[in-house]
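Chemist: My questions concern the predicted model and sequence given below.
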Amino acid sequence: MTVNQGFLLTRDWRDARSGLALEFWLATPQGSKALRVTNQESVCFLRQSDQAQLAKVLEKHRGWRVQTLSLLTHDGLAVSALYSRSHVQQREAVKLLSDAGIVTWEADVRPADRYLMERFITADIAYQPGPISRGYIAPKQVKPAAVSEIKLKVLSIDIETSMNGLQLFSIALQGQGVSRVYMVGASEDQHFAESELDLIACASVRECLDKFLRAIRLLDPDIIIGWNVIGFDLWMLQRFCDQQSIKFNLGRDGSTPRWREEPDSERRYIHIAGRVALDGIDLVKAAAFSFDSYSLQQVSQSVLGVGKLIAGSDGGAEIARLFDTDKPALAHYNLQDCQLVSDIFAKLNLLDFAVARARLTGLPLDRIGGSVAAFEYAYLPLLHRAGFVAPNLGEIESDVISPGGYVMDSIPGLYDDVLVLDFKSLYPSIIRSFLIDPCGYWLAKNGQYKVDQIVRGFNEAYFAREGHLLPGIIEKLWAARDQAKAEKNQPLSYAIKIIMNSFYGVLGSEGCRFFDPRVCSSITLRGHEIIQRSKQWIESQGFAVIYGDTDSLFVWVGAAKNGLNPQAVGAQLALGLNQWWTQTIRAEHQLSSALEVEFETHFKRFFMPTIRGSEAGSKKRYAGIITNERGADELKFKGLESVRTDWTRLARDFQTELYWRLFHGEAVDQWIIDLVAELRAGVKDDQLVYRKRLRRKLEDYAKSRPPHVQAAHKLAQAGLAPKRGDWVEYFITINGPEPKATRTSSIDYQHYLDRQLQPVAEAILPFFGYSFSGLVDSQIRLL
């Protein structure tokens, strides 16, 4: 029996005469393959007690059948399955039933997803080939496959247009051995060939689009990448094709893309049959890389040390000028953007990350976020086999309020030798250790269990010791991550970490059908207990705990040091705490501990500030000096201005240099005086720009107009109206906020002194015997 294997690119379904048809495009060693699974049914569930009424409600409705099952709802009611020959028919049936007061469950699960998840298929598919019809294989069998190396064909694209988006200038392609630009505006027979650039002259926009689409068919990429490639490049190409009455047939089957826009949002999604469009911006964020700005210029400079060939606020005008006067130069610029995206993907392993995440979650390769969907994809098939159907969103009600993580009151001050002990993946390890699970809760609630058959949680929750699901899911992920780390597979390791740590957030989210405050509070309140009792144990060893935050404890070696090596102290405390928890959980709960404490960081010098205007210690804000991997001192900040992108570069650089000097015993008084003088003299003007994103449309800021919105309105008055999601750069002037691009008033230097420098300085200077106002006043007296 021949069995072939492929990596899942896209999934879809359509209603056909013979029933629901599911379509799957795969990347295989032999090229792309399309599977079509026919004669399928869409399914949802309803109470068995509603079956008699069901027949009356659907007596004029066709294409359905009902079957009694041995499944229960979360509160123990028996259910039956309602099967429909088409998804449209199911939606119509569900509406009729809802109007009649009959509840259905899992009607929102997409047919293709259900088919895959119930077979435990995520991304790697094994199939037994069957007959081929119209390019689609009708497989005899489909099942999950072992992970194999399948090289995906990737093509980076980028377009250039006029500033108003009405005119297409050029389309660049890079990848699969091609470095090519299609340029509008030259004669048909004109062709430029250079060493690293194939410049194809096109006599018209229509010809440019035709040649681009032909190249897509010939190169046949699995993955199309770019920077804002969906929201701009592909969307604009769709518009240009519509204007030229050209079919935008990007699909491998010759179909046009399907577009979807979020309500009240400018965010767009695209479905291309057999191909996946991956946006670099989305993937960089999903992989938790952080940049001051996610513009291609900023990210490429930070990651590659190389930027765009044209940068700056007048880039649009320069592009238009090059289109009119120097098309080869514009082609180089266009292609460079493609190359930067390809290089960023390679340097940050973004494609590997996306593939690893798809293999873990079963979600489409281009699905960004989707923690709830990932949880349900893994959980639903196991839940069905455990004898339950999933509840509907918002169905589970409770008056319990689940708290967040435990944040300890800090002891402010300046310290030498502070150790950070961190519970590795605390919430997942709590789920594993204490068997916390929605299904386990339902089993314990609906069954007749003895005391020794349950584990008590919080808020009157308790969990069955047998039959739970989530602890096992996390245990497998945990083992997979350990293996990935051992194999130095960073993308896979990080993808597992993100998914595993998201499971608590999912259970604690009202956007999840399994949300139950009794379940999620059993996680967070257990976390509170673990941090508090760990603090007590550490203090019993003679050390002070000066702060704790959710899964970390900050331990001051302090007077108890007595010549001890802080690194050795940290390692001994972690080992001892792990042993104590293993013994405690076994003795108190008769369970095995999955808690794992790690000695994470040694701060040689550490500063915990006070809350501004108070003597109380702050939370989630601190700074310190560590020794990095190169053996050099490195300054680390948490929650302070140097890591906040909404503060000016002046404040962030000032804080970094100030703390460095103070931690190393260097003089700061004259340096501060000189800096303030430079500020007032205009030397630091380029560091005074505020930068903030518009979270709403400009016209939606009716009741409140913060500074960046005021600046945005002034931009609009100058004909440069920013859109939702755009960054607004502005100064504070003597006449209020003014955009950087159109500022006419003098800068209000006193504002920057009072609102940017002084708050930074006053947080730490008093601990060293200085007063910022005293230093500044002394300078003024000398003027």
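Modeler: Structure's in. What do you need?
Chemist: going forward, measure contacts between C-alpha atoms and count neighbours the same way
Modeler: Fine.
Chemist: Can you name the residues that contact M1?
Modeler: Q128 (Cα atoms under 8 Å, 6 or more residues apart in numbering).
Chemist: Let me fix that, I meant to ask about A711.
Modeler: Going by Cα under 8 Å, 6+ apart, A711 touches V728, E729, Y730, P737, E738, P739.
Chemist: Against that first model, consider the following:
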Amino acid sequence: MRNYMSYLPISGVILTKHARDTRQGIELSYWVKSHDQVYHVCVPEQEAIFFIESHQLAQVKKALSSQNVINYRASGLALKTFNQTPVHGVYFKYLRDFYSARDVLKAQGIKCYEDDIRCEERFLMERFITSQVSFVGELKQLNGYTKVEHAKCKPADKDFTLPDINMVSVDIECDVSGQLYSIGLYSDSFQCVYMIGNGDLPEHQKAPAFIEWCDNEKALLSAFIDYLSDEDPDILIGWNVVGFDMQVLQKRYDFNDIPFSINRDGSVGRWRKNANSEQKFFDIAGRVVLDGIDGLKTATYSFPSFSLENVSNTLLGIGKKVEDADNRLQEIIDNFHHNKIALAEYNLEDCRLVWLIFEKTQLLSFSLLRAQLTGLAIDRIGGSVAAFTNLYLPKLHRAGYIAPNLGDGHSDLVSPGGYVMDSIPGLYKNVLVLDFKSLYPSIIRTFNIDPMGMVEGALSPDSAIEAFDGAMFSRDKHFLPAIIQSLWAERDIAKKQNDGALSQAIKIIMNSFYGVLGSNGCRFFDPRLSGAITKRGHEILKTTKQWIQDKGYTVIYGDTDSIFVHIGDEADSKQAKDIGLTLQGYINEQWRGDLKQRFAIDSALEIEFETHFTTFLMPTVRGTDIGTKKRYAGLVTRKGKEELVFKGLENVRTDWTQLAKDFQYELYHRVFHQQAVDQFVLETVEKTMAGELDDKLVYRKRLRRKLSHYVKNVPPHVKAARWADAINEKEGKSLQYQNRGWIEYVLTVNGPQTLKYRNAPIDYTLYIERQLKAVADGILPFIGKSFDEITDNQLKLFS
């Protein structure tokens, strides 16, 4: 088909990006979804680049010549390193020569700057394009998409709105060897299970309309490719979808000698492995694979277990019917041979649960917005360092600098963590919590903390803002404070519009910038940068504490950005709120005046009155009279409803039993409401000893290493796992716990044993000592009681 030129720009969202060598040079390839269709945008004849220090140019040329690397050019640039050394850019026509040259020069100890920036990423970054792009070029209509050749690209207009993104949930069912039984697909408009079979069912069964029968595995695999071609989804979602489903599918396509033509243009995807781990990535041209587990972790969700069963139960209140992995696999196998309808329903339900989790958590919106804000790929896991680089590097280049390499900012200095005050233990009435809003980002904004700003500050120290460890920051040459301020303003808008996904994405990005500067995995790492943030945070909390105590109140605890204030026992809710708001205004005004006087800067610090605990417990370290840190409980009223809040205590920890959690909740509730506790404690002990609470005695812990790697320290859950697998081996069953995973076990008189193979009585005395007594003695001393005094006579009856 003849090409025609597009002179009016077309805008869309970048789904995937790649680079490859062609005869003419490097071609950049971007698959873009617009409001009307999908475009394959091709930018030809690009060059890859890294930088060298100019004084090494002759050495570089000699080294490359000796290895026959000839397709390059070197050019002097108006750029310099942070050490003020002039640099040359070394440009390559082909990626293969770029990588060869980089290896040659590094082998000879010649530093190559910014040699880890991928060509397709740099092209976008230097044009300030994140995920929303506008382009023109020669258009060629192909099967299902339009190819754009000789494209020119720029950022999309600010009023560009996201197009509809087509998403489908994918899940496979197979036997233990990976041989496929079925492939399930679920979206709002399409639900289907491709199932191996001929539809020959017992008379009493009728196949649901969503089942499509396939004669064999080859037909099943072909049906999936046909689906991708016909329905053409933009996003494939699933649960461990890359680590399991896609890898199994790849093996089965290979086994059946069928191309896994998952790319948008009908070509096959490309697997690659992380150089620093065993993690595999699947690059698909024109489609994005989003894993639910990775997405939730990136969005800062936390669960005791990221199994689909647990997450769907927690978020949706629904889940699978079978919990034991071994039984589930056997049920899948049995159903395939004897009840294919049940298997199809199970397969489709897994797809539906993933879809509902994505809807509930707005994971797709979160991923798209994160890409829009930072330029990260939609499916990028983590990526805080890359996000910072994308936003910062082009600004740095325009200011005349290139970025340092990893390790350039290393020094013997150590940056401290957040400041945690010594607590004053006790059972209190009326404790207020005041939080500094986004403390670390606000410190960056206030004190102009910035990598280039520190370089420029050292060049003009007389006019700079003094920090710690000799660091100085320029008052006018910096970028990070403005980046933070822009994100902050966007988040305020998102909050007003109740856009939870955007607000969360911005919050994570802003808060990650301190971590980036304090991470030796970032090219801008320098302890003076991170120390300028955390040490200032220490000063702010200590000074704020003093100001509050000068007002006659007692600060009983503080942690990183929060201060806990006891205002006395007599205040009612209205008085407590008034005091909180008064302190909020007073502290903010104090900081405005203090920073203006000391540094001649405007304060972006903002403390907020956040919580009023009507009753509050700051416990002691077990067995001492020293106050704990990061552990407390309190009673609050939110939206007219009373709520018991636990932080760091047994009730919110995954390594304590349900017995301990339930016991703690009820005991604290009674103490906080000044109710009698003795009888409740005695009844709980009695029921435990009588075996009435056995279902609450289960420990659930993760095996974080291979079982054989536990050598010196062998904790109870490892002992239980080894004991269970010894039985599995003896009975000729597969070993269940050798390669990490979760285990459930109880403590018996013969040691820890799994539920499945328990053959010894439960050690109730141990549970009472380690679980009930440990919980009770965290609060009872504050009301003049102890667990031993309450239970002494009763426990003698059981001894």
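Modeler: Nice, thanks for sending it over. From a predicted model like this one, the values you see are computed outputs, not experimental measurements.
Chemist: if we take the contacts of A711 of the first structure, which one ends up nearest to Q51 of the first structure?
Modeler: The shortest gap between Q51 of the first structure and any of the contacts of A711 of the first structure belongs to V728, at 58.8 Å (Cα to Cα).
Chemist: quick one on the thing from earlier: could you export the contacts of A711 of the first structure to CSV, including columns for secondary structure, distance to K620 of the first structure and neighbour count?
Modeler: Listed next are those as CSV, based on DSSP: H, G, I helix; E, B strand; the rest coil; distance: Cα to Cα, whole Å; neighbours: other Cα atoms under 10 Å:
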residue, secondary structure, distance to K620 of the first structure, neighbour count
V728, strand, 28, 23
E729, strand, 28, 19
Y730, strand, 28, 26
P737, strand, 30, 24
E738, strand, 32, 27
P739, strand, 32, 25
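Chemist: now for those residues, which pair is the farthest apart?
Modeler: V728 and P737 (10.9 Å).
Chemist: list residues touching both of these two?
Modeler: Common neighbours of V728 of the first structure and P737, using Cα under 8 Å, 6+ apart, are H708, A711.
Chemist: where's the counterpart of Q567 of the first structure in the second structure relative to Q549 of the second structure, distance?
Modeler: Q567 of the first structure maps onto K577 in the second structure, with residues paired by TM-score structural alignment. Using Cα to Cα, to the nearest Å, K577 of the second structure is found at 18 Å from Q549 of the second structure.
Chemist: again, but for D412 of the second structure
Modeler: As judged by Cα to Cα, D412 of the second structure and Q549 of the second structure stand 36 Å apart.
Chemist: Tell me which of these two has more neighbours.
Modeler: Using other Cα atoms under 10 Å as the criterion, D412 of the second structure and Q549 rank with Q549 on top: 13 against 6.
Chemist: so what's the aligned partner of the more buried one in the first structure up against?
Modeler: Counting by TM-score structural alignment, Q549 of the second structure lines up with E539 in the first structure. Neighbouring residues of E539 of the first structure by Cα under 8 Å, 6+ apart: V545.
Chemist: Helix or strand: which one has E539 of the first structure?
Modeler: Element membership for E539 of the first structure, per DSSP states H and E: helix 517-540.
Chemist: need the next SSE after that helix, C-terminal direction.
Modeler: Moving toward the C-terminus from helix 517-540 of the first structure, the next helix or strand (DSSP H and E) is strand 544-549.
Chemist: on average, how far is that next one from the matching bit in the second structure?
Modeler: Following superposition, strand 544-549 of the first structure is found to deviate from the second structure by 0.6 Å on average (mean Cα distance after the TM-score superposition for the first structure).
Chemist: Distance-wise, check the match of Q567 of the first structure relative to S519 of the second structure.
Modeler: 39 Å.
Chemist: Count residues in the vicinity of the counterpart of G185 of the first structure in the second structure, would you?
Modeler: Matched to the second structure by TM-score structural alignment, G185 of the first structure sits across from G197. Neighbour count for G197 of the second structure, taken as other Cα under 10 Å: 19.
Chemist: from what I can see G197 of the second structure touches N216, true?
Modeler: Yes - using Cα atoms under 8 Å, G197 of the second structure is in contact with N216, at 7.1 Å.
Chemist: still on that earlier bit, how far does the helix holding E539 of the first structure sit from the chain's center?
Modeler: For helix 517-540 of the first structure, the distance from its own C-alpha centre to the chain's C-alpha centre is 27 Å (Cα atoms, centre = their mean, to the nearest Å).
Chemist: which residues sit in contact with the match of G185 of the first structure?
Modeler: By Cα under 8 Å, 6+ apart, G197 of the second structure lies in contact with W213, C214, D215, N216.
Chemist: what's the counterpart of G405 of the first structure in the second structure?
Modeler: Under the alignment by TM-score structural alignment, G405 of the first structure pairs with G418 in the second structure.
Chemist: Its match contacts T534, correct?
Modeler: Yes - using Cα under 8 Å, G418 of the second structure and T534 qualify as a contacting pair, with a distance of 6.0 Å.
Chemist: Look at those two and report which has more neighbours.
Modeler: A count of neighbours by other Cα under 10 Å puts T534 above the other of G418 of the second structure and T534, at 23 against 17.
Chemist: And the more buried one, what's its match in the first structure?
Modeler: Counting by TM-score structural alignment, T534 of the second structure corresponds to T524 in the first structure.
Chemist: dump the residue contacts of that match.
Modeler: By Cα under 8 Å, 6+ apart, the contact set of T524 of the first structure is S402, P403, G404, G405, Y406, Y427.
Chemist: Weed out the non-buried ones from those.
Modeler: S402, G405, Y406, Y427 (16 or more other Cα atoms under 10 Å).
Chemist: Now do the SS call for the first one.
Modeler: The reference is to S402 of the first structure. Put simply, S402 of the first structure is coil when judged by DSSP: H, G, I helix; E, B strand; the rest coil.
Chemist: how much space is there between it and S371 of the first structure?
Modeler: Distance of S402 of the first structure to S371 of the first structure, computed by Cα to Cα: 19 Å.
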